[in-house]
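Novice: Pasting a predicted model and its sequence here:
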Amino acid sequence: MDVQKITPLLGGMSPARFMRSHWHKKPLLVRQAIPGFEAPIPRAALFELASRDGVESRLIQQRKSGWSLKHGPFQRRALPPLGTREWTLLVQGVDLHDAAGRALLDEFRFVPEARLDDLMISYATDGGGVGPHFDSYDVFLLQAHGKRRWRIGRQRDPSLVEGMPVKILANFEPEEEYVLEPGDMLYLPPRWAHDGIAEGECMTYSIGFRSAQRDELARETLLRIADALGEADASPIYRDPRQEAVEAPGRVPLALQEFAREGVLRALAKSQVLERALGEALTEPKGNVWFDPPSDEPDLRQLGVTLDRRSRMMYDERHVYLNGESYLASGRDATLMRRLADQRQLSARELGKASEEALSLLESWFDDGWLRALPPA
């Protein structure tokens, strides 16, 4: 992707300029970010997705008695009639289940893959919404069908309405208001409060980004480091030939504490152990993701390959990471694998530069369902 190229998606800015001036800083309203946009996933297809096991969906309704929240899957008869006002269906991770959803998500890959999360679709009847709230992550709100009125503001009071199944701001303070039509888009940085109300039937596509907490990321990486230690060669055994007799046997010896501390520090100090664990954690598929083995055996060298839409692939200086696994890579093969992570596909011509070892690895990924063959030209 050319990050210096001006694009309508960002209101006539380049991705480089957008990231400097708006990302994590201030909102941006873009009229006709995608001119003439028509929802690639219509209402019927969205309802069908919401009926599946393994697809995360929620139904939110606003009633006189307050807000209600139900979790899917939902058969069509379990959803309110289309003529009923003020209900919203949220379907998460649409990019995992629909090729058009994945293609739309790829338009935002000027942000590192490690931060890109998923595409959520919100369907609402007239007056529907999820109430004023704020998110801890960046989000692009692309209007796909109908109209939605957005009120936004820098929320100084984060207190919530008590006793609600959804997080509703108690004292929402809007500063700006916009009505979005199909193709319009609103970018919001973290913690910008917003309230979107459907004006008639509408659908909004939300492109969201990961914002892991530091402790959460530390826990994930430390768990993987601990697993790797279990596979390591024999390490020193604690010895205490000078241990004296004690009158307080319940006290943990200081020497044993230091021995354990040294073990942890040595593990973290090993070359690339932290980087490797982080890369594996960042590419680990979500719990509801599974891969289908191929039904045929095409000649990948003649066709080229593309990552399955559910695959997550990244790299660093020494490794490539795919779906929670890490692989050492160097030289021409490393360049090729990094290109696959960046482009999400490799042509037959590009595969012609791969070593036999790299081709064998790609074929094993294909057998696992992590890769697909490109269609014939």
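Specialist: Looks like it came in fine. Numbers count the residues shown, from 1 in each chain.
Novice: Only C-alpha atoms from now on, for both contacts and neighbour counts.
Specialist: Fine.
Novice: So A260 lies in a helix, does it not?
Specialist: Yes - assessed by DSSP: H, G, I helix; E, B strand; the rest coil, A260 belongs to a helix.
Novice: what number of residues lie near it?
Specialist: Counted with other C-alpha atoms under 10 Å, residues neighbouring A260 total 13.
Novice: Okay, the closest residue to A33 other than its chain neighbours and G208: tell me how far apart.
Specialist: Take A33 and drop its neighbours on the chain: the residue closest to it by C-alpha to C-alpha, 6 or more residues apart in numbering is L9, 4.1 Å away. Distance of L9 to G208, given as C-alpha to C-alpha, to the nearest Å: 16 Å.
Novice: Over to M120?
Specialist: Taking C-alpha to C-alpha, one finds M120 at 8 Å from G208.
Novice: what do you get for L362?
Specialist: Counting by C-alpha to C-alpha, the gap from L362 to G208 is 30 Å.
Novice: and what of R52?
Specialist: 22 Å.
Novice: One more: S271?
Specialist: For S271, the distance to G208 equals 33 Å [C-alpha to C-alpha].
Novice: out of the two, which sits in the more crowded spot?
Specialist: G208 (21 against 9).
Novice: How about that one, nearest residue that isn't a chain neighbour?
Specialist: That would be V139: by C-alpha to C-alpha, 6+ apart, it lies 4.7 Å from G208.
Novice: I'd say the one you found and Y205 touch.
Specialist: No - in this structure V139 lies outside contact range of Y205 using C-alpha atoms under 8 Å: 10.0 Å.
Novice: Most distant residue from the centre of this protein?
Specialist: In the chain, A245 marks the outermost C-alpha relative to the chain mean, sitting 56.0 Å out by C-alpha atoms, centre = their mean.
Novice: tell me which element that one falls in.
Specialist: Remark: A245 resides in no helix or strand, with elements defined by DSSP states H and E.
Novice: Check E220 too.
Specialist: Applying DSSP H and E, one finds E220 within helix 214-230.
Novice: Run through who's touching that helix.
Specialist: 267, 273-274, 277-278, 281 (C-alpha atoms under 8 Å, 6 or more residues apart in numbering).
Novice: redo that, cut-off 7 Å
Specialist: 273-274, 277-278, 281 (C-alpha atoms under 7 Å, 6 or more residues apart in numbering).
Novice: Most neighbours of all those, which one?
Specialist: A277 (24 neighbours).
Novice: how about it, secondary structure?
Specialist: Put simply, A277 is helix when judged by three-state DSSP.
Novice: ok, and here's another one to check against it:
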Amino acid sequence: MKKLPLLGGLTPQQFLQEYWHKKPLLIRQAIPGFKPLLAKEELVAMAARDDVESRLVTHFGSRWQLHKGPFAQLPPFHKKAWTTLIQGVNLHHDGANALMQQFRFIPDARLDDLMISYATDTGGVGPHFDSYDVFLLQAYGQRLWRIGPQKDLTLVEGLPVKILQNFKAEQEFLLEPGDMLYLPPHYAHDGIAVGECMTYSIGFRTPSFQELGEGFLQFMAESIELPGRYADPDLPVTSKPAEINNAMLSRVAETLRKIKFTDDDVAIFLGEYLSELKPTVFFDPPARSTSLSRFLQLADKRGVQLSRKTRMLYRGRHVFINGESFVAGGADRRPLVKLADRRQLAPEDVANASKDVRETLHAWHEDGWISLRKPG
């Protein structure tokens, strides 16, 4: 897919400086003449799969309901006021994946997925806010967006969906196919389908510090070493047998303070954490195994590319792929960094890579993490 304008004349740098994490931006005809990449029947088929995360939100008779997929059957298309949300479409469809790659002026460590929302007339998920930045691209039909910088984030109690209790819209926009709306985190919005419509949401990862902290402690638990065992050879007789005494508390605290971590520890944790895949993601290895020599023969002619599902990052000499990490220095690092940034390697890059890298590429190919580029 050729590079798209996307930002309505703004450069990525201007967008990041003026709007990112700060204020909304409506971009008329961000992608002129845009056509939906999947028909609604294809979305229904995806919603039936157990390796695809999907939800159904209905608002029949003024009653909100939420159901999680997979769905053997969805409501009929002629019935109003329902929405199906298909998460991670970029993992399963080349066109959706190519579209999401257009947003890589934002680092991969922040880019999450492309979700498709299909709604019948008046369908939506109610006024709400997201904790992450989002681009809302209208793919088909019309959707009316009502937005506002909501301060009161109180939710209606007792509902299966998170709906703002006191939503007040300050602006309204009717989006046509190709139009796109950017919203920063916690900016309240309510999207209502005007007739049948599809909206593509490009969302970003914003893990909470609590989540990161818990994950880091689990990560560090595998690497800390505290030799020895608690001992108290000078233990006095106690008149308070149930009390934890000061000496015990001090010794344990002193030992725990020996636990240290470095920037390298944080980098390795973050790379593994951010490249880790969701539990619903599975790879399809090649139907037939390819020997190392045959693979290299083909890769030297065609090059390789990352699978749609593969997440690959790097930091310094550390390379991360699908939750795993390893150190790559010198000549080994160059082709791997290029693969991560470009998500593909040209034939000459494969041919010039070291023996270790070439063997690693073969192993990833056998796991389904990379594939040979298509001829031509």
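Specialist: Perfect, thanks for sending it. This structure is a prediction, so every number in the text was calculated from the model and none was measured.
Novice: What does the TM-score come to for these two?
Specialist: Remark: TM-score between the superposed chains equals 0.92 [TM-score structural alignment, normalised by the length of structure 2]; 367 aligned residues with a C-alpha RMSD of 1.9 Å.
Novice: All the helices of the stretch 201-350 of structure 2, in order from the start?
Specialist: 209-221, 246-256, 263-275, 292-302, 330-342, 347-352 (DSSP state H, counting those that start in this stretch).
Novice: Just send those helices back as TSV, with distance to F60 of structure 2 too.
Specialist: Below are the helices of the stretch 201-350 of structure 2 laid out as TSV (distance: least, C-alpha to C-alpha, whole Å):
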stretch	distance to F60 of structure 2
helix 209-221	36
helix 246-256	56
helix 263-275	38
helix 292-302	53
helix 330-342	46
helix 347-352	56
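Novice: So what does S201 of structure 2 match up with in structure 1?
Specialist: Under the alignment (TM-score structural alignment), S201 of structure 2 pairs with S206 of structure 1.
Novice: How many neighbouring residues does its match have?
Specialist: 22.
Novice: how about it, what does it touch?
Specialist: 119-121, 139-142.
Novice: before we move on, what about M180 of structure 2?
Specialist: M180 of structure 2 makes contacts with 26-28, 30, 135-138, as judged by C-alpha under 7 Å, 6+ apart.
Novice: how long is stretch 111-122 of structure 1 end to end?
Specialist: Start to finish, the residues bounding stretch 111-122 of structure 1 are 23 Å apart (C-alpha to C-alpha).
Novice: what stretch of structure 2 lies opposite that stretch in the alignment?
Specialist: Across structure 2, the stretch matching stretch 111-122 of structure 1 (TM-score structural alignment) is residues 106-117.
Novice: Off-centre distance for that stretch?
Specialist: 5 Å (C-alpha atoms, centre = their mean, to the nearest Å).
Novice: Next, the buried residues of that stretch.
Specialist: In terms of neighbour count (16 or more other C-alpha atoms under 10 Å), stretch 106-117 of structure 2 has its buried residues at 108-117.
Novice: what's the answer for stretch 316-330 of structure 2, then?
Specialist: In stretch 316-330 of structure 2, counting by 16+ other C-alpha under 10 Å, buried: 318-323, 325, 328.
Novice: Same check on stretch 170-181 of structure 2?
Specialist: Buried residues in stretch 170-181 of structure 2 (16+ other C-alpha under 10 Å): 175-181.
Novice: Same question for stretch 52-63 of structure 2.
Specialist: By neighbour count on 16+ other C-alpha under 10 Å, the buried set for stretch 52-63 of structure 2 is 52-59.
Novice: now do stretch 200-212 of structure 2
Specialist: 200-205.
Novice: Quickly check the residues you listed for the two that are furthest apart.
Specialist: Pairwise distances across the buried residues of stretch 200-212 of structure 2 (C-alpha to C-alpha) peak at 16.4 Å, for the pair Y200 and R205.
Novice: Tell me who's in contact with L371 of structure 1.
Specialist: Each residue near L371 of structure 1 by C-alpha under 7 Å, 6+ apart is listed here: 305-308, 365.
Novice: one step back: mind putting the contacts of M180 of structure 2 into JSON lines with secondary structure?
Specialist: Converted to JSON lines, the contacts of M180 of structure 2 look like this (three-state DSSP):
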{"residue": "L26", "secondary structure": "strand"}
{"residue": "I27", "secondary structure": "strand"}
{"residue": "R28", "secondary structure": "coil"}
{"residue": "A30", "secondary structure": "coil"}
{"residue": "F135", "secondary structure": "strand"}
{"residue": "L136", "secondary structure": "strand"}
{"residue": "L137", "secondary structure": "strand"}
{"residue": "Q138", "secondary structure": "strand"}
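Novice: can you pick the most crowded of the residues you listed?
Specialist: Neighbour max across the contacts of M180 of structure 2 (other C-alpha under 10 Å) = Q138, 29 neighbours.
Novice: ok, it to C197 of structure 2 distance?
Specialist: 8 Å.
Novice: do the same with Q101 of structure 2
Specialist: 23 Å.
Novice: Compare the two (neighbour count), which wins?
Specialist: C197 (24 against 19).
Novice: what's the closest non-adjacent residue to the more buried one?
Specialist: Per C-alpha to C-alpha, 6+ apart, closest to C197 of structure 2 is G141, 4.3 Å.
Novice: Secondary structure and distance to L10 of structure 2 for the buried residues of stretch 170-181 of structure 2 - can I get that in JSON lines?
Specialist: Listed next are the buried residues of stretch 170-181 of structure 2 as JSON lines, based on DSSP: H, G, I helix; E, B strand; the rest coil; distance: C-alpha to C-alpha, whole Å:
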{"residue": "L175", "secondary structure": "strand", "distance to L10 of structure 2": "19"}
{"residue": "E176", "secondary structure": "coil", "distance to L10 of structure 2": "20"}
{"residue": "P177", "secondary structure": "coil", "distance to L10 of structure 2": "20"}
{"residue": "G178", "secondary structure": "coil", "distance to L10 of structure 2": "16"}
{"residue": "D179", "secondary structure": "coil", "distance to L10 of structure 2": "15"}
{"residue": "M180", "secondary structure": "strand", "distance to L10 of structure 2": "13"}
{"residue": "L181", "secondary structure": "strand", "distance to L10 of structure 2": "14"}
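Novice: Out of the residues you listed, which comes closest to D130 of structure 2?
Specialist: The nearest one, if we look at the buried residues of stretch 170-181 of structure 2 relative to D130 of structure 2 and count by C-alpha to C-alpha, is L181, at 13.9 Å.
Novice: residues touching the closest one, list them.
Specialist: Going by C-alpha under 7 Å, 6+ apart, L181 of structure 2 touches 25-27, 135-137.
Novice: Of these, which are still contacts in structure 1?
Specialist: Here is what carries over to structure 1 from the contacts of L181 of structure 2, by both residues aligned by TM-score structural alignment, their matches' C-alpha atoms under 7 Å: 25-27, 135-137.
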